[in-house]
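*Asks:* make a model of this:
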Amino acid sequence: MADRAREILHRVFGYDDFRGLQAEIVAQVAKGGDALVLMPTGAGKSLCYQVPSLLREGTGVVVSPLIALMQDQVDALRELGVRAAFLNSTLGAREAREVERQLVAGELDLLYVAPERLVTDRCLDLLDRSRIALFAIDEAHCVSQWGHDFRPEYLQLAVLHERFAHVPRIALTATADAMTRDEIVDRLSLHDARRFVSSFDRPNIRYRIVEKTEPRRQLLEFIEGAHAGEAGIVYCASRAKVDETADWLAAHGVPALAYHAGMDTASRAAHQARFLREDGLVMVATIAFGMGIDKPDVRFVAHLDMPRSVEGYYQETGRAGRDGLPAEAWMAYGLADVVQQRRFIEQSEGNEAHKRVSSGKLDAMLGLAETIECRRVRLLAYFGEASGPCGNCDNCLEPPEAWDATEPARKLLSCIWRIREASGFGFGSQHVIAVLRGQDNPKVQQFGHDRLSTFGIGAGLGEQEWRAVLRQLIAQGLVVVDHERHQVLALAPESRALLRGERTLQMRRPRTSARARAGKRARGSAGSGAGARISAGRGGPGAADGDSRLDPAAEALFERLREWRRAVASERQLPPYVIFHDATLREIAQQRPGSLDALAGVSGVGQRKLEAWGQAIIDLIAAPGS
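*Replies:* Presented below is the predicted three-dimensional model:
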């Protein structure tokens, strides 16, 4: 079976061998066993069910949560010669009946189905009449009510175990902590499944978190400084902010599109199609966008608002650099993020247990944002993985200065208390910091706060530093924000220990520059994390470690190959990466194969693509000027 699996891998997908845990997973499912697979985005999860589907008799049924992406997934498989189809609400009655006929007749290798459709009586009866090779439940974290992307319809998927006990099931996700893994197993009845947990590390991604000062200006400087003309995703917390940011970027020369649930279906679909099929677009979106995105050449993911959990952050940033080439995860983070996320939890309709879990997840996210240690070490530790400093995050490349903020924190706490005592009510952060810094403005004078003992005791620190101290105090639960009273500040009982000198507060000192530092492109060998693993994107195991830079001649050939690919994709109305990934074109540009046999040795060139495009590529390489 192992030899057959490798033969399929090479002939269909164009890769010489599996990587990581792929071979073990394929063997487990192909022989009829269940599996729970945790594997980072871009590490080749899809091959773990695609290859067994081609090995086993019958059709592999893939449960996928986003119908908008099924068409592209099926198109990509058909280009490889795989008999694939989908069943969802976008099909007309006649088209759906034809797919159903093909399934029952055994004419499909893979069928993608939305979860809400799969659990209908009609679809289950259809599966009863068909030969099913396996069930693959993609984005399995959606089953977890503690997770960041809970989908109620996933809870009904336990019916697969009850009704098709003899059919192997494989549940896959890129994001799940230990508690979420246990919940997936319990809710999907995967108690006998073998668990495969690969490294969560994405060494090609550089993580960078900056203090939020002028977020849009900082974002623009980041894009222009490091990723001009490249594809990226910008996440915002609200629909209004998405629209405003997309318009603002477009007005400043960045081709940007908006995507959120408040848009009409046609506009959303059109924007998503453009993002997938065109080069160099920036999608500004809420978290409604992104799950299952197959676009491999997203060079950056930026957050203008802090995610609610490390799982959410990891899932969203993982949409960058799926091709294994250098990419960046950038986030602007400030006091308002802490206040906003705490408010979301306080005002949520969940019970106390749910709020406690949510608070714990937020604390972990705050810890990642505030840490003075390696970001990657902190991120991987959340998922239970030990590691060393990566040399490829902002804290490794530009080590932040740690300082003892105990005394400033005590001053701030005292100022909040004195103001409330003098006025009988509290004030917001801007007023408290103004009093601390001794700013004798009309509001301070109006309430007589210029006569308080804490007036001016913090003049030695700037506003940005005081906001950082306050952010840390709120993050640690020492200061609370009363959202019912215009976000005024109050002391939490836990603050007493700090006021009494029974505990200390260590934190990172804010950058002195008010402007963002644009991230340098993650190239070369800047530490262990920067040796970018050049793979063929989602499902591409044929990888080679090394520097992704090309010499001038190879770079010119690479651009001509991209132009050729763009023309072919446009003619066939397909996303360019369905023809070939950037990583494959880069390898072709480096090796300059002179024959079809030589081209067949390039990672990502399978038999079907060699027959369809091989001679055109050989001719392009041999053309004058190449």
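
*Asks:* okay, CA-based contacts and neighbour counts for the rest of this
*Replies:* Noted.

*Asks:* in the stretch 401-550 of the chain, which spans are helices?
*Replies:* Assigned by DSSP state H, counting those that start in this stretch, the helices in the stretch 401-550 of the chain fall at 406-423, 429-436, 442-446, 463-475, 495-499.

*Asks:* now render those as a markdown table, adding distance to Gln347.
*Replies:* Shown next, in a markdown table, are those (distance: least, C-alpha to C-alpha, whole Å):
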| stretch | distance to Gln347 |
| --- | --- |
| helix 406-423 | 24 |
| helix 429-436 | 21 |
| helix 442-446 | 30 |
| helix 463-475 | 17 |
| helix 495-499 | 23 |
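
*Asks:* out of those, which gets nearest to Gly92?
*Replies:* Nearest to Gly92, of all those, is helix 463-475, at 51.3 Å by C-alpha to C-alpha.

*Asks:* centre-most residue in this protein?
*Replies:* Glu316 (2.0 Å; C-alpha atoms, centre = their mean).

*Asks:* another one to check against the first:
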Amino acid sequence: MASPVEVRGKDPLEILRRVFGYDEFRGSQREIIDQVVGGGDALVLMPTGGGKSLCYQIPALVRDGVAVVISPLIALMQDQVDALHAVGVRAGFLNSTLDLDIRRMVEAEFRAGEIDLLYLAPEALGSPGTVRLLESGKIALFAIDEAHCVAQWGHDFRPDYLALSMLHERWPDVPRIALTATATTATHEEIATRLDLKDARHFVASFDRPNIQYRIVSKREPRRQLLDLLRTEHAGDAGIVYCLSRASVEKTAEFLVQNGIAALPYHAGLDAGVRAGNQKRFLREDGLIMVATIAFGMGIDKPDVRFVAHLDLPKSVEGYYQETGRAGRDGLPSTAWLAYGLQDVVQQRKLIEGSEGDQAHRRNLAGHLDAMLALCETVECRRGQLLAYFGQAQVEKCGNCDTCLEPPESWDGTIAAQKLLSTVLRLKRERNQKFGAGQSIDILLGRQNEKVVQHGHDSLTVFGIGTELSEAQWRGVVRQLLAQGLLAVEGDYGTLVLTDASAEVLGRQRTVMMRREPERPAAGRTPKQKADRSPAQDLDPEATKLFERLRAWRAATAKEQGVPAYVVFHDATLRQIAADAPTSLAELGRVSGVGENKLAKYGQSILELLTG
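*Replies:* Coordinates of the predicted model:
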């Protein structure tokens, strides 16, 4: 495939404008590109949607040879290559999905230097045939995408990534750029060490995604709460719903479909063909919702995902940030929503207790969970806590998270904690019994139900001493005691047990501050929080009509070409076209995201649509 836009050796800014249709670089993009173009190595930490791919795609067009991109995303390579073809960049991929004839054609293009980028899976580098192929051509650079996969303590560890240090050993003069969106300081250091990038120049962009509104709600009826969110704020929007188990994925997708919302399931237990088909539909159709386990999502380039919802507690802040970062890659307003409850804490603690690995491994998992619980329970700015986890300070409150929009109160829960811990203590000391949270709460509320009476718990001195709080409030107390390490769970039934720190509370040596959830109407959010989250927000009625017509044209065009809609144009580009209403190709070419190739390909059709 010949590139219609000849840019080899041109200035990076000229390539940005002519090929990709953007007027200026963002953040540290130009510095990163200059580092790689000049032959230097780079380690880049940049949030999802921050423009990481341009940091290796533009050097690939400046330097001689073919850029080799190492990516774990076999299922998405075709879409990545299609997106490059759409802007006139020659690209190909080699993975197990190709038949022999196409593989040979791509290999021949690589040897002849007739492509600009070649995508490979990391495991391919373990094949002598792949290494021989790379030695037979001229390599412009190596790009290692999703570099956090090398971190053994991370949430997406891929053993094949450990072998990527061989790139520097075998091709010492070829620059390498490693990129990731999720890395704490420890993960950052591990990437540098394992990929032999200690001497590389490191670029750490702000992890903040100000267009994403972070909200964590108390779990009541999570599927009903999700349905309310979709109906009131995200009707017709594309989004991702994460669930912990395969069964929950299936039930949630079915629930949404039964309530008139287009949703598809995705988990490792599905037939591979069904899974691939569902992912393809999600990427290529507007307004679909993917209900998935965390097996889905890494590298998803769909820019118009308007929300990411979690119906279960993520295991770590890194995982949560990576998953929520799939919303709003186009920079338009988006929502990260999590429903969180007592059972989530119990379940995650049990999973850690029963996990494989040594005590150090379990301590590491517990540390990740503690940080996630701290994010859920904070009374401070949610975004500030999230950024602090990645080592970045935030001076002011963000004004776009639930704790800023409707600040929760904190209250002195020491007496409540003492009552709950005393109940657990007396069950163990006086009856040699251990129960889950429900039994302790029933005892505190003075409920003479069958289970309480059967075990004689109505004769305990703590029976009925907790009527000042409701059952929901007591469940919040248990949840927060678990989160603070003042209570623990053990065994298959999640029974409550005291910890070493419990004695400090019972001995009146420690104050326990707790978060009080703000009162919310049953139907959903308060008017104070309500906001228009649609891509067409702020457009006048006429521009909104144009935007919808452009989306319909884009959907038909994408379907005809067999590519995802965003490969044609992003929502943000269509939004600007609708707002500016250009009347000539020259005016249309000045819209962000309209490069020379797309202008030549689609320009006349868009102008006809605007004047029709």
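
*Asks:* list the TM-score for the superposed pair.
*Replies:* Once superposed, chain against chain, the TM-score is 0.96 (TM-score structural alignment, normalised by the length of the second structure); 603 aligned residues with a C-alpha RMSD of 1.6 Å.

*Asks:* one step back: out of the helices of the stretch 401-550 of the first structure, which comes closest to Met1 of the first structure?
*Replies:* Across these, closest to Met1 of the first structure is helix 463-475 (C-alpha to C-alpha), at 53.1 Å.

*Asks:* equivalent range in the second structure for the closest one?
*Replies:* Taken onto the second structure by TM-score structural alignment, helix 463-475 of the first structure occupies residues 471-483 there.

*Asks:* superposed on the first structure, what's the mean shift for that stretch?
*Replies:* Superposing on the first structure and averaging over aligned pairs (mean C-alpha distance after the TM-score superposition for the first structure), stretch 471-483 of the second structure comes out at 0.8 Å.

*Asks:* and of the helices of the stretch 401-550 of the first structure, who's closest to Ala43 of the first structure?
*Replies:* With C-alpha to C-alpha, the closest approach to Ala43 of the first structure among the helices of the stretch 401-550 of the first structure belongs to helix 463-475: 33.7 Å.

*Asks:* picking up where we left off before, so the residue nearest to the centre of the first structure touches Gly290, yeah?
*Replies:* Yes. Using C-alpha atoms under 8 Å, Glu316 of the first structure is in contact with Gly290, at 7.3 Å.

*Asks:* thinking again about what came up before, same list, the helices of the stretch 401-550 of the first structure, but as TSV with mean neighbour count and distance to Ala68 of the first structure please.
*Replies:* Formatted as TSV, those follow (neighbours: other C-alpha atoms under 10 Å; distance: least, C-alpha to C-alpha, whole Å):
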stretch	mean neighbour count	distance to Ala68 of the first structure
helix 406-423	19	50
helix 429-436	22	44
helix 442-446	13	53
helix 463-475	21	38
helix 495-499	16	49
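
*Asks:* of these, which approaches Tyr382 of the first structure most closely?
*Replies:* helix 463-475 (17.7 Å).

*Asks:* quick one: that closest one to chain centroid distance?
*Replies:* Distance of helix 463-475 of the first structure from its chain centroid, counting by C-alpha atoms, centre = their mean, to the nearest Å, is 28 Å.

*Asks:* what of stretch 200-211 of the first structure?
*Replies:* Here stretch 200-211 of the first structure is found 11 Å from its chain centre; the criterion is C-alpha atoms, centre = their mean.

*Asks:* ends of that stretch, what's the gap?
*Replies:* This stretch, stretch 200-211 of the first structure, spans 26 Å end to end (C-alpha to C-alpha, to the nearest Å).

*Asks:* please apply the same query to stretch 174-189 of the second structure.
*Replies:* Taking C-alpha to C-alpha, the first and last residues of stretch 174-189 of the second structure lie 22 Å apart.

*Asks:* can you name the residues of the first structure that it overlays?
*Replies:* So stretch 174-189 of the second structure sits over residues 167-182 in the first structure, by TM-score structural alignment.

*Asks:* neighbouring contacts of that stretch?
*Replies:* Stretch 167-182 of the first structure is touched from outside by 29, 32-41, 45, 49, 132-141, 144, 146-147, 200, 311, 314-315, 382-384, with contacts defined as C-alpha atoms under 8 Å, 6 or more residues apart in numbering.

*Asks:* ok, the residue mapped onto Gly428 of the first structure from the second structure - contacts?
*Replies:* The alignment partner of Gly428 of the first structure in the second structure, by TM-score structural alignment, is Gly436. Each residue near Gly436 of the second structure by C-alpha under 8 Å, 6+ apart is listed here: 493-496.

*Asks:* now for the residues you listed: which two are most distant?
*Replies:* Among the contacts of Gly436 of the second structure, Tyr493 and Leu496 lie farthest apart (C-alpha to C-alpha), at 9.3 Å.

*Asks:* the match of stretch 174-189 of the second structure: how far from the chain's middle?
*Replies:* Distance, centroid of stretch 167-182 of the first structure to centroid of chain: 17 Å (C-alpha atoms, centre = their mean).

*Asks:* ditto for stretch 417-431 of the first structure
*Replies:* The answer for stretch 417-431 of the first structure is 41 Å, by C-alpha atoms, centre = their mean.

*Asks:* what is the end-to-end distance of that stretch?
*Replies:* End to end - C-alpha to C-alpha - stretch 417-431 of the first structure spans 13 Å.

*Asks:* counting neighbours, what do you get for Leu461 of the first structure?
*Replies:* 12 (other C-alpha atoms under 10 Å).

*Asks:* ok, now Met77 of the second structure?
*Replies:* Using other C-alpha under 10 Å, the number of residues around Met77 of the second structure comes to 21.

*Asks:* now do the same for it: its match in the first structure.
*Replies:* Match for Met77 of the second structure (TM-score structural alignment): Met70.

*Asks:* verify the contact between that match and Tyr112 for me.
*Replies:* Yes. Counting by C-alpha under 8 Å, Met70 of the first structure touches Tyr112, with 6.8 Å between them.
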